[in-house]
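Visitor: Sequence and predicted structure, then a few things I'm wondering about:
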Amino acid sequence: MKFRCLIVDDEPLAQEVLVKFIALVPSLSLVQKCDNALEALQVLHSEKIDVLFTDIKMPELSGLQLARSLSSAPKIILTTAFSEYALEGFDLGVTDYLMKPFSFERFLLAVNRAVGGKDPRDTAAPPPAPAAEPEFLFFKVDRRVVKVALADVLYLQGYGNYVKIHLRGARTLVATDKMTNVEKLLTGATFMRVHKSYIVALAHISEYDHASLAVEGVTLPIGDVYRKGFMETMKAQANG
C-alpha cells in the first residue's frame, strides 16, 4: 500500500528535495506540493493525506497555525531552518522535526516514525499498545530503500555509520544508518539492545548466561552496561 503525502513549502528548492526523497521510498506517494498553507488546506479538505510535510515560516499562515487548524490531522513532519519552534511543534503532537538541510537518512528516520508499519487511515483498528514496535522499517541499502519485516529480524549489528541486519534464512543486509537511530524506533518489548554493537530479537534467543546469548547458533556478547536490564527482562518473560 502507499502512504499519501502532501508537501507545503514556499521554497521551490525545499520542495524539490522532498519530492526526490519521497520518490525514493516505494511505500510513499506524493499527492501534491503546495506553496502555502492556505492552498494546503484546500487539498486536506478534498484529499486523504497520511503524511504532511510542512515548513513553519510561510506567508499568511504558518505551518504551526496550519497544524493547529486541523481537527483530524495526518501525521505531521515539520521541515524548517528554525530550531526555536521545535518545542511548540512537539506540543502540537507532530511526529518529527527535520532541520534544513537534512539528509535522506534523517528523512527516512522521520518517515519510519510516521508510518510505523501501520495504516494511519485504518481508524477502526484499536490503538497500538504504548511503546510497541512497528511491523516493518525502511532501510537504505546501497542505492535502494528496502522494506524489512521486523518479524524476520534475528539481530542487528552496528558498524559505525552502518547497521548489519541479520535475517531468518541466513540472509543479511547492510544499511546506511546508526544503531542509535534504529534503537529509537525499536522501543517495545520485542527487541532489546544487549551490547553497544548488538540489538537482539528476544523471541529468537535460544539460550543465555550472564556473559553471552545465542541466536540460531550464533553467540553474541552481553555488555556490562546492558546486563542488568537484559537479565531482568528475561526473568520477567520467564515468569510470564
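Guide: Received the coordinates, thanks.

Visitor: going forward, measure contacts and count neighbours with C-alpha atoms only.
Guide: OK.

Visitor: Any idea how far stretch 26-34 is from the middle of the chain?
Guide: 17 Å (CA atoms, centre = their mean, to the nearest Å).

Visitor: List the buried residues of stretch 212-232.
Guide: Neighbour-count burial for stretch 212-232 flags Leu213, Ala214, Val215, Leu220, Pro221, Ile222, Gly223, Arg227, Phe230, Met231 (criterion: 16 or more other CA atoms under 10 Å).

Visitor: which residues touch the residue positioned nearest the centre of the chain?
Guide: The structure's the chain has its C-alpha centroid closest to Asn112; by CA atoms, centre = their mean the separation is 2.3 Å. By CA atoms under 8 Å, 6 or more residues apart in numbering, the contact list for Asn112 reads Leu137, Phe138, Leu185.

Visitor: Among the buried residues of stretch 212-232, which are located in helices?
Guide: Arg227, Phe230, Met231 (DSSP state H).

Visitor: picking that back up, would you list the contacts of Asn112 in TSV and tack on secondary structure, distance to Leu87 and neighbour count?
Guide: Converted to TSV, the contacts of Asn112 look like this (DSSP: H, G, I helix; E, B strand; the rest coil; distance: CA to CA, whole Å; neighbours: other CA atoms under 10 Å):
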residue	secondary structure	distance to Leu87	neighbour count
Leu137	strand	26	22
Phe138	strand	27	21
Leu185	helix	20	18
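
Visitor: this is the comparison structure:
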Amino acid sequence: MKQLNCLIIDDEPIAREGIKEYCNEISFLNVVALCKNVLQANHYLENNEIDIIFLDINMPILSGIDWLKGLKKSPSIIMTTAYKEYALQSFTYNVLDYLVKPISFKRFLQAVNKVNSYYGSSDEKNILFLKSERQLKKINIKDILFAEAMQNYIKVVTPKETIITHISLKSFKDQLPEDNFIQTHKSYIVSKYKVDKIVENQIIIGDYEIPISVRLRKMVLNHF
C-alpha cells in the first residue's frame, strides 16, 4: 500500500500533536513535518513531496484559506478548523474534506480513507479501513455484500466476516464508489454486482434477503 506523506499546519501545538497521533494510528499515513504557520510550510514544500496537508484556517501571518488561494499546485488538503463557515469556500481549492474541531477519530478516519482512495492504485482504491472493537480492520470494497444501519452503528457484511462499526449509513455510503452500490431501503445499501435475484420487494444475495422500500423500488429496478 502506498504511504502518503503528511504535512500538518496549525499554530496550536496541542492541535498539531493531536492530528499527528491520529495519523500514527493509520498504517498508510506518514507524518513528515509539523509547521506552526504557512511560511514554514512553504519552505518545506519547496524541497519535499507531500501527498496530504492537514491545514488549520485561523493562523497568524496568513490564514489557511488565503494561503490556499496563492498555491498554483497543491497536495490534497484536509481542513482542520474550529470554523464551520468556511467549508463551502474551501472546497474550491482542492480540499478533499473539511473537519471541524474537536475532531473525532471516526471522522478523521473517514476523511483519510477518502484521500487514500483518491491516491490509490487500482487495487488500493478498493480498500477501506473500519474501526471495530478497538481495531482498524482493512476491508476490500469489492468484497462488500451489503451494509445495514443499526441506530448509530452499521453492520458491513462480506462473504468472510461481518464488521460492526460506529458510523452512519450515509457517511459509509459516501466512501463507496457511487456506481457500484445502491440504497434499497433507509437502512440498507447493497453492492449491485453481488445481487443474485430480485423477488418482489426483496433483493437476494446468497442466503441474505434485503428489503426494497416502496419509495426506492423504481430507482432500484432502474439499476438492473
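Guide: Cool, got the structure. Bear in mind that the values here come from a model prediction, so they are computed numbers and not experimental data.

Visitor: Now the strand or helix carrying the residue nearest to the centre of structure 1: buried residues?
Guide: Secondary structure assignment for Asn112 of structure 1, by DSSP states H and E: helix 104-115. Residues of helix 104-115 of structure 1 classed as buried: Phe104, Glu105, Phe107, Leu108, Leu109, Ala110, Val111, Asn112, Arg113, Ala114, Val115 (neighbour count, 16+ other CA under 10 Å).

Visitor: Show me which of the residues you listed is closest to Asp10 of structure 1.
Guide: Nearest to Asp10 of structure 1 among those, counting by CA to CA, is Phe107 at 19.0 Å.

Visitor: doesn't Lys138 of structure 2 fall inside a strand?
Guide: Yes: if the criterion is DSSP: H, G, I helix; E, B strand; the rest coil, then Lys138 of structure 2 is within a strand.

Visitor: What's it aligned with over in structure 1?
Guide: Taking TM-score structural alignment, the alignment pairs Lys138 of structure 2 with Lys147 from structure 1.

Visitor: so who does that match touch?
Guide: Listed by CA under 8 Å, 6+ apart, the contact partners of Lys147 of structure 1 are Phe136, Leu137, Phe138, Phe139.

Visitor: which residues of structure 1 does stretch 178-186 of structure 2 align to?
Guide: The counterpart of stretch 178-186 of structure 2 in structure 1, using TM-score structural alignment, spans residues 188-196.

Visitor: measure that stretch end to end?
Guide: 18 Å (CA to CA, to the nearest Å).

Visitor: Not counting its own residues, what contacts that stretch?
Guide: Stretch 188-196 of structure 1 has contacts (CA under 8 Å, 6+ apart) with 130-133, 158, 183, 186, 199-203, 221-227, 230.

Visitor: contacting residues around Trp151 of structure 2?
Guide: Let me fix one detail, which is that residue 151 of structure 2 is Gln and not Trp. Taking CA under 8 Å, 6+ apart as the definition, Gln151 of structure 2 has no contacts.

Visitor: What lines up with it in structure 1?
Guide: Aligned by TM-score structural alignment, Gln151 of structure 2 pairs with Gly160 of structure 1.

Visitor: quick one: its match from Ser103 of structure 1, how far?
Guide: 17 Å.

Visitor: One more: Ile205 of structure 1?
Guide: For Ile205 of structure 1, the distance to Ser103 of structure 1 equals 35 Å [CA to CA].

Visitor: which of the two has more neighbours?
Guide: Shown here are Ile205 of structure 1 and Ser103; by other CA atoms under 10 Å, Ile205 has more neighbours (18 against 12).

Visitor: Once you drop chain neighbours, what's closest to that one?
Guide: Using CA to CA, 6 or more residues apart in numbering and skipping residues adjacent in sequence, the residue nearest Ile205 of structure 1 is Val215, 4.8 Å away.

Visitor: That neighbour contacts Tyr208, correct?
Guide: No: Val215 of structure 1 is beyond contact range of Tyr208, at 9.3 Å (criterion: CA atoms under 8 Å).
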